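> Next come a sequence and a model predicted from it.
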Amino acid sequence: MSHDLESHVHESARAARSAALDLRAVPRAAKDAALHAMADALVAHTEEILAANRVDVEAARTAGVGEHIIDRLRLDADRVAAMAQGTRDIAALPDPVGEVVRGSTLANGLQLRQVRVPIGVIGMIYEGRPNVTADAAAICLKAGNAVLLRGSGSAAASNAAITGVLRDAVASTGLPADAIQAIDPSDRSSSTALLRARGLVDLVIPRGGAGLIQAVVRDALVPVIETGTGNVHVYVDADADLDMALDIVVNAKTQRTSVCNAAESLLVHKGVADEFLPRVVAALREREVTIHGDEAFRATDESVVAATEDDYATEYLSLDISARVVDSFEDAVAHIRTYSSGHTEAIVTRSLATAQRFTAAVDAAAIMINASTRFTDGGELGMGAEIGISTQKLHARGPMGLPEMTTTTFVVTGDGHVR
């Protein structure tokens, strides 16, 4: 990594820190005005953004990138409109800054409040999903933070266009444009420089595949929240409503395959396997899903591919799913404990007791009972656009919205108290 590149990234981080300090005292009305200006600007500059996106998509196709990756990269007018609406939705959410998490009057008369405050400077390192640029900028701004956006080279033109539009919109409302900055992705070392900006960057959030997240965690000198990798299971219990189970499996796998909350593995209790396997295999085949299954699934249909150990550990992000028949609830839990990435796990069952056992036994950021795994999403859970889905346990877990982009300060008020 060149000294000039590191200096440039750190210069951006210093500008972001100055902007973050200014944002700490900005009232909600001013932040919301900036968010509405950002949303309006995204819509007004749709054609400019789409033109830049076409450059990225064409380059990806020329490079032979898979369609599931291009689906993440591609924008259209509806997706830009959704980005704008997500920004307006964030403006409508309560401002977490200033919220009293807890408060009391101590026995000695001191008044204690623990209050939410902005984290400061957030670094985002993410792969080719341009919508993340707008989502991250809006969430960070609403929570009073500045953000340094280091997207992938595959989305460089799209991200540059979006960032430029957002910066101009923020500046038009009187807030510092440097609250939103893009880090040049043309040199991979820019990520390393961001990860080493200890004292300038308060938190880094990687959003992408397992390789990206592991690299960030390995190289970072600043705190990191791990996000996203989703080896997600659906377990169809012996007491499942099989019509419901079929709908959930098909939705969880096929509604959108290139996202972290899509199902990647199917477990079926042997008590319902004879009835359920032919139905689910036919339904998935109809939607062109390749099933990587055990002997029971292979015996159901010759199109089923033999599953390997690697299949059960794989986040496909494509029209593929691993599948296995389990002898018991305990076997299902053991399988999930072995292969789960801790993102989302689902059970389909009519037994309340079994659902409760599953919730207690499975360690994941989200657990779905008789619902598709696709609901692990900030927008679907009423949180507005999310900045990512944390699969770790400190300080945030699951979909991260506005409260997760704050930390706290203890405010202690006395009347001449001394210790």
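Here it is on my side, so go on.
> From here on, just use CA atoms for contacts and neighbour counts.
Noted.
> just the strands in the stretch 101-250 of the chain please.
Taking DSSP state E, counting those that start in this stretch as the criterion, the stretch 101-250 of the chain carries its strands at 111-118, 121-126, 146-150, 180-182, 203-207, 232-236.
> how big is the angle separating the third one from strand 121-126?
Strand 146-150 runs at 20 degrees relative to strand 121-126, counting by axes from the mean of the first three to the mean of the last three CA atoms, to 10 degrees.
> for comparison:
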Amino acid sequence: MTKNTDIKAMMTDIGVRAKAASAILAYATPDQKQQALNLAADAIWDQRDRIIDANALDMDFGRAKGLSDAMMDRLMLDQDRIRGIAEALRAVAAQDDPVGAVLADWDRPTGLNIKRVRTPLGVIGVIYESRPNVTADAGALCLKAGNAVILRGGSESFHSSGAIHACLQAGLRAANLPTDAVQLVPTRDRAAVGELLTMVEYVDVIVPRGGKGLVGRVQSDARVPVFAHLEGICHVYVDAAADVEKTRAVVLNAKTRRTGICGSAECLLIDRAFYAEHGAPFITDLINAGVEVRGDQTLQEIEGVVAAGPDDFGCEYLDMIIAAKIVDGLGDAIAHLQEYSSNHTDCIMTENADVAAEFFQKVDSAILMHNASTQFADGGEFGMGAEIGIATGKMHARGPVGTEQLTSFKYIVTGDGTTRA
């Protein structure tokens, strides 16, 4: 077994090398970073058979660990998903380089010119579970934004992440950039996470991407600033003025497209007036699709709906389960969201523009949807190429964290022998 002293020494070495690499990346050219990412995408596609073989080892590990079907789906890689990983790398490569972008430019009466300019954050630690594609997404986004990154994947994705990481380093090497710019912690030992969370000398920000347990530990133990993404308790509110067929399509997609992602709908709120006029055909659709619907007393009138317990509202199932309840109008729906939403993604289905506007104004979630599936809560779908996670806090970054959110800024002040009176 690896000793804690060995883990500390290993993590310190990783931190030192990441810090040195970040200093080089800060002035790497846009062409170099683009080349590194495109070559990494080439390597991932060329090595797809090797990545799938590595993933098979992880799938065996996950089955032995007793992972749920939804978690196994998050873990699984096939040729189509590997193609998607490569395409995401190319999409990030093609984006405008954020580093050096002028955010504001103004002159002062003193004769000074002041510019606010994007700069890299430095070194980012990313701690994640299960999904091996995060290895590529996080590595690509951090690199594009001029940051070095230390990746600590979950024990379930150990082999898959290692194979993908090797491709990222191949791209860096071919573009004449330091391979230490993207490092993967080479152990499943949880002591490595504890070290990473306290490496204030080397790490500028931590991004956790995983379940409540992981994120809670990171927020509790970290001495490094954290971009928080706690849970995806996503709601769909069906307003009195909702279109029935649009709602049926959106609700079914929001829950069943992929149940194991943080944008999956976990709770339905149905306006009483809508239910009185139209019923809830989308609930029958969900039941027919194999979803267990846990409803309040009114909704238990629908065949197949089971009784919701006290813990069902405010639960992130990440499975073929959804909670549902009747609410008395928008105000009641908003009150429910204030109590149970995780401020990740919430949706309103309505044809009333004024009601939608009020929902947008009064609901304080990172992403708000109108007549659109919560499954669109994804940086790739936002045009960011990929995302490092969905930040649900309110400091610095909120919503999908892409390249721009992985930068800070500095002020460039220019005078001409200017002195202050």
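Perfect, thanks for sending it. Since the structure is predicted, the reported quantities are computational estimates derived from the model, not experimental observations.
> ok, back up a step: now the strands of the stretch 101-250 of structure 1 as TSV including mean neighbour count?
Compiled in TSV, the strands of the stretch 101-250 of structure 1 are given as follows (neighbours: other CA atoms under 10 Å):
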stretch	mean neighbour count
strand 111-118	20
strand 121-126	26
strand 146-150	29
strand 180-182	25
strand 203-207	24
strand 232-236	30
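> Using JSON lines, lay out these together with distance to Val65 of structure 1.
Shown next, in JSON lines, are the strands of the stretch 101-250 of structure 1 (distance: least, CA to CA, whole Å):
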{"stretch": "strand 111-118", "distance to Val65 of structure 1": "38"}
{"stretch": "strand 121-126", "distance to Val65 of structure 1": "17"}
{"stretch": "strand 146-150", "distance to Val65 of structure 1": "20"}
{"stretch": "strand 180-182", "distance to Val65 of structure 1": "24"}
{"stretch": "strand 203-207", "distance to Val65 of structure 1": "19"}
{"stretch": "strand 232-236", "distance to Val65 of structure 1": "24"}
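> what span of structure 2 lines up against the lengthiest helix in structure 1?
If you go by DSSP state H, structure 1 has its longest helix at helix 3-23. Against structure 2, the aligned range for helix 3-23 of structure 1 is residues 5-25 (TM-score structural alignment).
> Pull the distance from the matching stretch to the chain's centre.
Its chain's average C-alpha position is 25 Å from that of stretch 5-25 of structure 2, according to CA atoms, centre = their mean, to the nearest Å.
> which parts of that stretch are buried?
7-8, 10-12, 14-15, 17-23, 25 (16 or more other CA atoms under 10 Å).
> What of stretch 266-283 of structure 1?
Within stretch 266-283 of structure 1, the residues scored as buried using 16+ other CA under 10 Å are 266-273, 276-277, 279-281, 283.
> Just the residues contacting that stretch, thanks.
233-238, 242, 246, 249-250, 291, 297, 300-301, 321-329, 332 (CA atoms under 8 Å, 6 or more residues apart in numbering).
> can we see that at 6 Å?
Stretch 266-283 of structure 1 has contacts (CA atoms under 6 Å, 6 or more residues apart in numbering) with 233-238, 323-327.
> Closest one to Gly151 of structure 1 out of these, please.
Nearest to Gly151 of structure 1, judged by CA to CA, of the contacts of stretch 266-283 of structure 1 is His233 at 29.0 Å.
> name the element the residue opposite Glu48 of structure 1 in structure 2 once aligned belongs to?
Taking TM-score structural alignment, the alignment pairs Glu48 of structure 1 with Arg50 from structure 2. In this assignment (DSSP states H and E), Arg50 of structure 2 forms part of helix 48-65.
> What count of nearby residues applies to Ile119 of structure 1?
21 (other CA atoms under 10 Å).
> Same check on Thr192 of structure 1?
By the criterion of other CA under 10 Å, Thr192 of structure 1 has 18 neighbours.
> Which residue in structure 2 aligns with it?
Per TM-score structural alignment, Thr192 of structure 1 is aligned with Gly194.
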